[in-house]
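Novice: the sequence and its predicted three-dimensional model are supplied below.
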Amino acid sequence: MNLLSKAKNEWWEWTKALLIAVSLAALIRFFLFTPIVVDGLSMMPTLQNGDRMIVSKMDYKLSSPKRFDVVVFHAPEQKDYIKRVIGLPGDSIEFKDDQLYINNTLIDEPYLEGYKVQLSNGKLTEDFSLDQIIGQSIVPEGELFVMGDNRRFSKDSRHIGTVPIEEVVGSTSFVFWPIQEIRLIDR
């Protein structure tokens, strides 16, 4: 084998390896995981503006969303939103006296405790019922009721209505950037 033939063969092997690597990366990103950047303050104190996270696209191919999952979904404004699942299909939702009620049961929201302390002179959000927001007493089949943790400054189901489950990209619970903030978030 001459030197030119050997160089061509080595070039071809490197090209194949590069094509395989790019193809695998594209498949993983398209079907399994994708990064997302938190844009805004609607999930504070759980998530900060600029946090970078990994979205698992497979979670809801194998199971259904669970209450308090943090999900990414396609919003009506052609943007992806990050919010917390509060209501599942068939749930009644009410917020009164700064407390969340699901199916007439008071719900503890430990992920908001630090934020509530900061709001010593105010409420998380105004009182509401699901009926006032969407004109129905329960979350419709195939849809979710989502809210940001920063209830005062979150555009969520109180404004855009319930979210069709097919619009959910996936769940996210791993912050990978900034490095000093690497963590799993609480449900």
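Specialist: Received it, and whenever you're ready, just let me know what you need.
Novice: can we go C-alpha only for contacts and neighbour counts from here?
Specialist: Noted.
Novice: now the spatially most central residue of the chain: how far from residue 79?
Specialist: The centroid of the chain falls nearest to residue 71 when counting by Cα atoms, centre = their mean (2.3 Å). The gap separating residue 71 from residue 79 is 13 Å, by Cα to Cα, to the nearest Å.
Novice: longest helix in the protein, please.
Specialist: For the chain, the helix that runs over the most residues, judged by DSSP state H, is helix 3-27.
Novice: in which helix or strand does the residue nearest to the centre of the chain reside?
Specialist: Using DSSP states H and E, residue 71 maps to strand 70-74.
Novice: quick one: name whatever helix or strand follows that strand.
Specialist: strand 80-87.
Novice: may I see the buried residues of the biggest strand by length in the chain?
Specialist: In the chain, with assignment by DSSP state E, the single longest strand is strand 168-177. Neighbour counts over strand 168-177 (16 or more other Cα atoms under 10 Å) mark 168, 169, 170, 171, 172, 173, 174, 175, 176 as buried.
Novice: this is the other structure I want to compare:
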Amino acid sequence: MNHSAKKELLSWIKSFFVAVFLVFICRQFLFSPTTVLGASMSPTFENGNKVILNKQGKIDRFDMIVFHAPDSKENNYIKRVIGLPGDKISFKDDVLYVNGQAYKESYLEENKKNSTLAKITEDFTLEEKTGDNKVPEGYYFVMGDNRLKSKDSRDFGFIRKKSIVGKVVLRFYPLSEFGSP
């Protein structure tokens, strides 16, 4: 092999390792793919949907996040952020109240329409569910969109900020639903 061919091969090898290193850094610290399992976020996400998580983004109310399940070491859950640190949460007559202000949860309309029940979210206050009257600093209150079939903060309490894997920013499968959820 002549000298220029060796240089070309070495250049390709260096480029390959730099690309692998950059992919590793991006996946480890910036973005990560994951698969939705279960029906707790239906119809927003269905079982088997594939999404991309932003691991660095700021978490806002109504963002969908993936976090380490507090009741299982092997699983992660995907839920919607309802309460931020310092928020007081309550539900009355299927209406969400955050710090006394009513919020319309348009993402629940399909579930409400398809339910035979008068309401899909039982009445409660944060204190009744968690023993605290507001979300503590460094924690979040999360719920699934499929309120009747979701295991969420109503069951296992607040989610630690450090247990959050990332915020959902893109659905890439199925391709017919590609885009921002």
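Specialist: In hand now; what should we look at? Bear in mind that the values here come from a model prediction, so they are computed numbers and not experimental data.
Novice: if we can go back for a sec, what range does the strand holding residue 71 of structure 1 cover in structure 2?
Specialist: On structure 2, the counterpart of strand 70-74 of structure 1 by TM-score structural alignment is residues 64-68.
Novice: and if you look at stretch 12-25 of structure 1?
Specialist: Here stretch 12-25 of structure 1 aligns to structure 2 at residues 10-23, judged by TM-score structural alignment.
Novice: between strand 80-87 and the strand holding residue 71 of structure 1, find me the angle.
Specialist: Interaxial angle of strand 70-74 of structure 1 relative to strand 80-87 (axes from the mean of the first three to the mean of the last three Cα atoms, to 10 degrees): 120 degrees.
Novice: which strands and helices lie in contact with strand 70-74 of structure 1?
Specialist: Counting contacts by 3 or more Cα pairs under 8 Å, 6 or more residues apart in numbering; DSSP states H and E, strand 70-74 of structure 1 packs against strand 80-87, strand 168-177.
Novice: looking at the ones you listed, which is closest to residue 156 of structure 1?
Specialist: strand 80-87 (7.4 Å; Cα to Cα).
Novice: report the mean deviation for that closest one after fitting onto structure 2.
Specialist: Its aligned residues in structure 2 lie a mean 0.8 Å from strand 80-87 of structure 1 after superposition (mean Cα distance after the TM-score superposition for structure 1).
Novice: average gap between whichever helix or strand comes after that strand and structure 2?
Specialist: Using DSSP H and E, the helix or strand that directly follows strand 80-87 of structure 1 along the chain is strand 93-96. In the superposition against structure 2, strand 93-96 of structure 1 averages 1.5 Å from its aligned positions (mean Cα distance after the TM-score superposition for structure 1).
Novice: for strand 93-96 of structure 1, packing partners?
Specialist: strand 99-102, strand 128-129.
Novice: what sits up against that strand?
Specialist: 87, 100-104, 126-130, 137-139 (Cα atoms under 8 Å, 6 or more residues apart in numbering).
Novice: show me which of those is closest to residue 60 of structure 1.
Specialist: residue 87 (15.9 Å).
Novice: sorry, back to before: can you pull the contacts of the residue nearest to the centre of structure 1?
Specialist: Residue 71 of structure 1 neighbours (Cα under 8 Å, 6+ apart): 82, 83, 84, 85, 168, 169, 170, 171, 172.
Novice: with respect to residue 67 of structure 1, which of those residues is nearest?
Specialist: Of all the contacts of residue 71 of structure 1, residue 67 of structure 1 sits closest to residue 85, with 5.2 Å by Cα to Cα.
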